[in-house]
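[1] have a look at this fold, sequence not included:
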C-alpha cells in the first residue's frame, strides 16, 4: 500500500527492498508488488528494473518489454527510471469479482541475452462499492391474524468488495411492531427476517412504511437502503409452509432444457381456495434466474430453461414464494441453493509467442525459441493441463511458471540434414475424457558457413597434345559446397601447372568466415603430352 510523505515512503521502500533481497536469497525468481485499486494514473508500484537486477542504461538496448495477458495497459514501465506505475484505472471487482486473491501477472522480457522474469502485482481492495439491495422498494402483505414471533424473509444486500469492506450490518427504522433478526452464521443460506413483536390490527394500522439500512465495514463506511411497504391484511390466517426453509441441489452444467431440478411441496392448513397454493419466483428475482430456470406454478416443479454454465455461475440462489388463493392471499418462502458441478467442456487454450524467426544451426542448447502459455476455463482436475511436444525433435518444453512454458533448443542442429522443423504442441487437460488442443510451430534453421567446398574426385588425368597455343582450354573441374546462399558460392583458383607434370587447384568458399577446401578439396591434374615420333618431326622439317 502506498503511503504519503517522503519519510514514510522512504521507509517503506527500504523495507520492500530488504524483503525482496531476502526473497532472492532463498532462490525465488518472482517479484511481488501491491497497489490499491482505483489508484491514480502515474501512481508508484515498484522499482522493477532495480528489483530484477537490471541496469537502467541497458533497458532500451536490451529491448526491455512487459507483457500482461488480458491486462494490457493497466500497468506501464518508465524506461528512463525503471519504475513500474499505474497507467490506467484498475477496478478490482472488474478484474477478479469477489475473489479473495486478485493479482496481475506480468512477464518481463529482455534480450541479449534473453531473460524472462515473472512479476505479480497484487490489487488491494478499497471500499468503493456500497451495499446494494435487489430492489429499492419491497411490498409485504401480512395478515392481521399472524401470531407474535412470526418471521418474514427479506433479501439481504450484496457488496462487491471483499473482507471487512463487504462485512454488512443491518438496522431497521424504529417502530413498535417489528424487529429485525440478522443471521449469525451463513448469510448465503439464512435470509434476513422481520419478526412480529406486537399484534397487528388492520383497523388501527392498515399500512406501515419501514426503512432497512445496510452498512459495510469499510472506512469510510458506505450504506444502502430498501423501503419496506407493509400492508396489513385481514381474514385468511394460514400461510403456505414449505417442507424445508432451505433446499440444497447439485446440478451438472450443460444440463438440457427441461431437466427437472426439484419438485417443491408446500402445505396450507386452510381449506378451499385459501389452501390452493401457487408457486413462483420471488418478485425481485433477477433476469438471469428467469432466463435459466422455469417454475410450474401448480406443481412446484423447477426445470432448466436455458444454459447452465459452471464457468459463468457456480452457485444459484433462488427465492421461491408459495401463495394461496385466499382473500387476502398469504405467502410462504423458501430458498433453493443450486450448486453447479463442472464437467470437462472446455479444451485448453494455447498462446505461442515466437521470439526467434529462425535459429542458427550453431546455436547452443538452451536457446529460447518461443514462449507458451496455456489456460483452461474448467476447474479442479478438468483444468490441470499438461503440455507435450511432437515429433521427436531436438527441442524441449521447459516449465517456467504455473501454466507458462519455454520452447528451448535441446541438442545440436545441422541445417545440411534438416533445414526446417514442423513442431506440434499438444495441451491436454486432466478431465475424463480429456480434451486437448494442438498448435503448430515452424522453426527454420539458419545456415552458418561450416562446410568446405569439395571436388567430385581428388585427382584427374588429362591428355593434351604438345604445342597447343596459350589460352587453349584443356580441362574443366568443379567443386560443390553443402552450405546455402553465399556460403555455397565457390571460387576456383589454380595452384600451378607445368608442361611435364599436372598442377593442382583449390576451391575457396565465399561465406563469412570463408572455408578453403585445403587439403580436402585439393585436386591433382596430370597433363601428359602426346609425344610425336621424332622421325615424323624431322620429316616435317624437310
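    Right, received. Where do you want to start? Owing to the predicted nature of the structure, the values given are computational and were not obtained by experimental measurement.

[2] CA atoms for contacts and neighbours, from now on please.
    Fine.

[3] quick one: contacts for residue 371?
    Shown in contact with residue 371 (CA atoms under 8 Å, 6 or more residues apart in numbering): 352-355, 404-407.

[4] which stretches in this structure count as helices?
    6-25, 48-51, 92-96, 287-292, 534-541 (DSSP state H).

[5] nearest to residue 381, of those helices?
    Among the helices of the chain, the nearest to residue 381 by CA to CA is helix 92-96 (21.6 Å).

[6] what does that closest one contact?
    37, 102, 123-125, 160-161.

[7] output these as CSV; include the columns distance to residue 204 and neighbour count.
    CSV is the format used below for the contacts of helix 92-96 (distance: CA to CA, whole Å; neighbours: other CA atoms under 10 Å):
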residue, distance to residue 204, neighbour count
37, 53, 19
102, 55, 18
123, 55, 24
124, 53, 18
125, 49, 21
160, 42, 18
161, 43, 24
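
[8] got the end-to-end distance for stretch 127-144?
    42 Å (CA to CA, to the nearest Å).

[9] give me the contact list for that stretch.
    Residues contacting stretch 127-144 (CA under 8 Å, 6+ apart): 155-161, 165-166, 168, 199-202, 214-216, 218-237, 284, 328, 330.

[10] do stretch 174-183 as well
    170-172, 190-200, 210.

[11] buried sites along that stretch?
    Across stretch 174-183, burial judged by 16 or more other CA atoms under 10 Å covers 178-182.

[12] again, but for stretch 398-414
    398, 400, 404-410, 413.

[13] for the stretch 51-200 of the chain, just list every one of the strands.
    In the stretch 51-200 of the chain, the strands defined using DSSP state E, counting those that start in this stretch lie at 65-67, 75-78, 83-86, 103-110, 115-124, 137-143, 151-154, 169-172, 178-181, 192-196.

[14] export those to a markdown table and tack on distance to residue 537?
    As requested, those are arranged in a markdown table below (distance: least, CA to CA, whole Å):
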| stretch | distance to residue 537 |
| --- | --- |
| strand 65-67 | 86 |
| strand 75-78 | 94 |
| strand 83-86 | 97 |
| strand 103-110 | 82 |
| strand 115-124 | 82 |
| strand 137-143 | 133 |
| strand 151-154 | 133 |
| strand 169-172 | 131 |
| strand 178-181 | 138 |
| strand 192-196 | 133 |
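
[15] comparison target, given below:
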C-alpha cells in the first residue's frame, strides 16, 4: 500500500490499519481490504487473486471480473499479477459524508465454474479537511453587570472528516477577562466564562480570536473572530425552560408541520422582558432553510421535505433576545431525530443470467444471480425474495446478505416445458410492506433425448400386381418431439435379414415407399420388411416400423386346358341314356380367387345332343342316343372362362364317336393307354368343387367369429411373422363369393420366422389399413390358409 506524504507517525498508524483490515476473519466469506482516501491511481490495495485462492494463470480463461455496485470504477485488478489497485481517486467525504464506516462492496465473478466472491474495501479517512466556522466573525453582547463565572455559549467549528481527524479542541487568544470553557463529554458544549468583572467604561469592546484544532496529523486549524460588546444596565437575559429540546419526527411529515415550541422567560420588566426568537444555526448547514421559527411564539415549523436516507438528524441552535436597550440573549438546542418510514421500494438487479439452460443440466446449477437492495433501514430495509409460480424446477438460494442465486433443483424436459416464465418478487418487512417484481424468461435448450417414433408398430399395405416400376405404394412418417437437427428425420430400409433393394426403395426425406419393379402375385404374395428412422442429433437416435406389403391378384392369366389330344375321340357304345356323363374337361388358371374360378360353356349352344356342366366341366348327353347314330364323330367346342374382370377365356375341342358294342371295348382299352386329360366319371372328387367353395365360405365365417373372440381377450396386438414358404391367400372379392388358387405362394419377409408351409389358419382383421390406388380405397378381407387345409377341404 502506498502511504500519503504525511510523516512517519502517519505511516506507522496506516501500516497498523492495513494489517488489521486485510486479514481474513475465521468462517467469513467476505474479503476485507483498507485503503486511504485520495490515494493515487495505481495504489496497491491487495493481492486479491492470491487471497481468494485463485491462480493468476486462470484469471483470463475464467473471465475474472470485478463489479462495483453504484460506486463507479474506483478499483481495478491487474490480470497479469492478480493485484487489486486504485483506479481513480476517492473522496471519502463525498462518498460517505459523516458515516463512521465507509466501504465499497465489490463482487468478484469467475466462470467455469461460476463463483461469486464478495470483497469489501474500507476507505480510511485522512486529515484532508480543516475545521471551519460557519461565520468568520461572531458578535456578542454582554452586560457589564454579568458576574464572574457567567457562561456564554459559542458556535463550534465543523470538520468534514471523521474519527480522530474530526475530534476538535479549541484555544482562545490570551486576555484577562475571558477564559475558554469546552466540555468534550456530553454535548460538546463550547463557550467562554467571565473570569474578571467587565467595565464598559474601561473596555467597551473586546476582540478575541477563537482557534479550532483537529486531532489529525498534521493538525488542521480554523478560526473565528469574536467581537464582544459590553452592555450596560439590562442585566437579566432570557432563560429557556430547558437547555436542550429533543424531538422525533417522521420523515414523511408534510411542509408546515409543527416541529417544536421553545419557550424562554426574562426576569426584567417592561420592554426588557419582551422576547424575540430566532434560529442561529442548523446542522447540517446545507439544510439551514428546512426549518423556520415564529419570532413571537417560538414555534419551529418544517419548511421543506425530510428524507431519512439523506439526513437522519438535525441540530437547531435557537436564540431568545429581549428588547431592552442593550438586548440580552438566551440560547438552547433543539435536537431532531428523523424516524424512517417505509417509503423506498426494494430494488432488484439481475447481475448474471445463463440462457438457454440445457435440459440435461445437473441439479444445483446456478442459472442467475440476483442482488436486492432497499434504501430504508431497520425492518423497512429487510427484504424477502420469492418465486412465482411456486411449482418450478428452480429455487432461490441466499448466498450473501441480500444476494440470491436462481438454482436448478429438478430435472428439466424441454419436450414438456420449452420455456419458463417466472416472477421474482421482493418484499420488505415495513408497515405497510412495499414490494417489487421482475419477470425472468428462462428458455430450455434441447438435447437429443427422443428417438423418432411411428404412429403404429406395423403397417399393412395392399398393392395390385403388375404395378408400373417406381410406383408409390405407401408413405411412412415418424415424429420426433425434439427440435432443429435433433428432430430432422431420415429413412432407410433395414436389409440385414433380407435383400430388398430390388423390390422396394424408400425416399430418405419424405418416407415414400416405391415398388422398383412390377410385382407378380403368382410369384410373390407378401413382402415384410422394416423401415428405420434416424434423427440428425449427436448422437443420433433411431426408431423402426414393420411394413407388410400384400400383392393383390389381377386377372392376367388365361385358363389353360391340360393334356387335351384332339385326335383321340371318345368312343361310346350305343345306346347312350339321357344325362349320361361321357367325360370331363380339366382346365387350370394361374390366377387366384375369382380370377381362377372357371366356368364351362358349349360354343355352339344349339348342339342339342350334348351339354357341359357350368362349373364341373362334365360333358353329358341331353337325350338318348341309339345305335343307329353310331359311327358318327361329333366335335364339341367347349369355351372355358374365368370370373375375372375383364373375363379371359380359352377353347377346347371334345370329339365323341358312337360305335357298336364290340368297338367300344377296344376304344376303352386304347383310351386308358393314351393317358389323356378327358377322364370318365370315376373321378368323383371333382364333383364336389362347388361344395368345397361353400365349405371355405363357412369356414371363413367361423374363423372371423373365433378371431373376434380372441381380440376381445387380448389387449396386445401380435405382429404376424412370415418366412419363405407356401401359403394360399383367399380373398372375399367384390362379387361376394369365395375361390382359391391351387398355385403355391412365395412370401418374402423381412423378419425372422419358421420356413415351410403354415399349418394354422391366419386371419387379417378388416380394420387393418389398406393402400389407396386410383383414388379408391380397397376394402378387403383376406384369409391365408395352408395348402394342407385346402386339400382337406376340397
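    Perfect, thanks for sending it. No experiment lies behind these values; they were computed from the predicted model shown.

[16] what's the TM between chain one and chain two?
    Aligned and superposed, the two chains score 0.92 in TM-score terms (TM-score structural alignment, normalised by the length of the first structure); 527 aligned residues with a CA RMSD of 2.5 Å.

[17] how about the buried residues of stretch 174-183 of the first structure in TSV, adding distance to residue 541 of the first structure?
    Converted to TSV, those look like this (distance: CA to CA, whole Å):
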residue	distance to residue 541 of the first structure
178	149
179	147
180	144
181	142
182	139
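
[18] for the buried residues of stretch 398-414 of the first structure, which one is nearest residue 292 of the first structure?
    Looking across these and measuring by CA to CA, the closest to residue 292 of the first structure is residue 404, at 36.0 Å.

[19] find the nearest non-adjacent residue to the closest one, please.
    residue 373 (4.5 Å; CA to CA, 6 or more residues apart in numbering).

[20] do the same with residue 34 of the second structure
    residue 122 (4.5 Å).

[21] hmm, the one you found is touching residue 99, no?
    No. Using CA atoms under 8 Å, residue 122 of the second structure is not in contact with residue 99, being 11.9 Å away.

[22] can you pull the contacts of the residue nearest to residue 404 of the first structure?
    Per CA under 8 Å, 6+ apart, neighbours of residue 373 of the first structure: 350-352, 403-405.

[23] quick one: map it onto the second structure.
    Using TM-score structural alignment, the equivalent of residue 373 of the first structure in the second structure is residue 371.

[24] relative to residue 406 of the second structure, how far out is that match?
    11 Å.

[25] aligned partner of residue 695 of the second structure in the first structure?
    Aligned partner of residue 695 of the second structure by TM-score structural alignment: none.

[26] surely residue 695 of the second structure is within a helix?
    Yes. Counting by DSSP: H, G, I helix; E, B strand; the rest coil, residue 695 of the second structure is located in a helix.

[27] give the contact list for the residue nearest to the spatial centre of the first structure.
    Centroid-nearest residue in the first structure, with CA atoms, centre = their mean: residue 375, separated by 5.5 Å. The contact partners of residue 375 of the first structure, by CA under 8 Å, 6+ apart, come to 348-350, 383, 385, 403.

[28] farthest-separated two in those?
    350 and 383 (13.2 Å).

[29] for stretch 33-49 of the second structure, which positions count as buried?
    33-40, 42-49.

[30] what about these, which are in strands?
    Judged by DSSP state E, those include 33-36, 44-46 as members of strands.

[31] can you redo those as CSV with distance to residue 82 of the second structure?
    Formatted as CSV, those follow (distance: CA to CA, whole Å):
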residue, distance to residue 82 of the second structure
33, 15
34, 17
35, 17
36, 20
44, 11
45, 11
46, 9
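
[32] farthest pair in these?
    Farthest apart among these - using CA to CA - are 36 and 46, which lie 12.8 Å from each other.

[33] residue 409 of the first structure versus the residue nearest to residue 408 of the first structure when sequence neighbours are not counted, what's the distance?
    If the residues on either side of it in the chain are set aside, residue 408 of the first structure comes closest to residue 368, at 4.4 Å by CA to CA, 6+ apart. Distance of residue 368 of the first structure to residue 409 of the first structure, computed by CA to CA: 7 Å.

[34] how about residue 353 of the first structure, what's its match in the second structure?
    Per TM-score structural alignment, residue 353 of the first structure is aligned with residue 351.

[35] wait, isn't its match in contact with residue 367?
    No. If you go by CA under 8 Å, residue 351 of the second structure and residue 367 don't touch, sitting 11.0 Å apart.

[36] okay, the two: which has more neighbours?
    residue 367 (18 against 13; other CA atoms under 10 Å).

[37] distance check, the aligned partner of residue 191 of the second structure in the first structure against residue 149 of the first structure.
    Alignment note (TM-score structural alignment): residue 191 of the second structure maps to residue 193 of the first structure. Distance from residue 193 of the first structure to residue 149 of the first structure, counting by CA to CA: 11 Å.

[38] neighbour-wise, which of these two wins?
    Neighbours were tallied for residue 193 of the first structure and for residue 149 using other CA under 10 Å; the higher tally belongs to residue 193 (19 against 14).

[39] excluding chain neighbours, what is closest to the more buried one?
    In space, residue 193 of the first structure is closest to residue 153, 4.5 Å off (CA to CA, 6+ apart).

[40] how close does that neighbour sit to residue 249 of the first structure?
    Applying CA to CA to residue 153 of the first structure and residue 249 of the first structure gives a distance of 21 Å.

[41] what about stretch 372-379 of the second structure, start to end distance?
    Per CA to CA, stretch 372-379 of the second structure runs 15 Å from first to last residue.

[42] next: stretch 514-533 of the first structure.
    Start-to-end, stretch 514-533 of the first structure (CA to CA) is 48 Å.

[43] ok, and what's touching it?
    Here stretch 514-533 of the first structure has contacts from 449-455, 457-466, 479, 487, 499-509, using CA under 8 Å, 6+ apart.

[44] mind listing what the nearest residue to residue 400 of the first structure once chain neighbours are set aside touches?
    Nearest residue to residue 400 of the first structure in three dimensions, chain neighbours excluded: residue 406, at 6.8 Å (CA to CA, 6+ apart). Contact partners of residue 406 of the first structure, counting by CA under 8 Å, 6+ apart, are 368-372, 397-400.

[45] tell me the one of the ones in strands among the buried residues of stretch 33-49 of the second structure nearest residue 387 of the second structure?
    Looking across these and measuring by CA to CA, the closest to residue 387 of the second structure is residue 33, at 35.1 Å.
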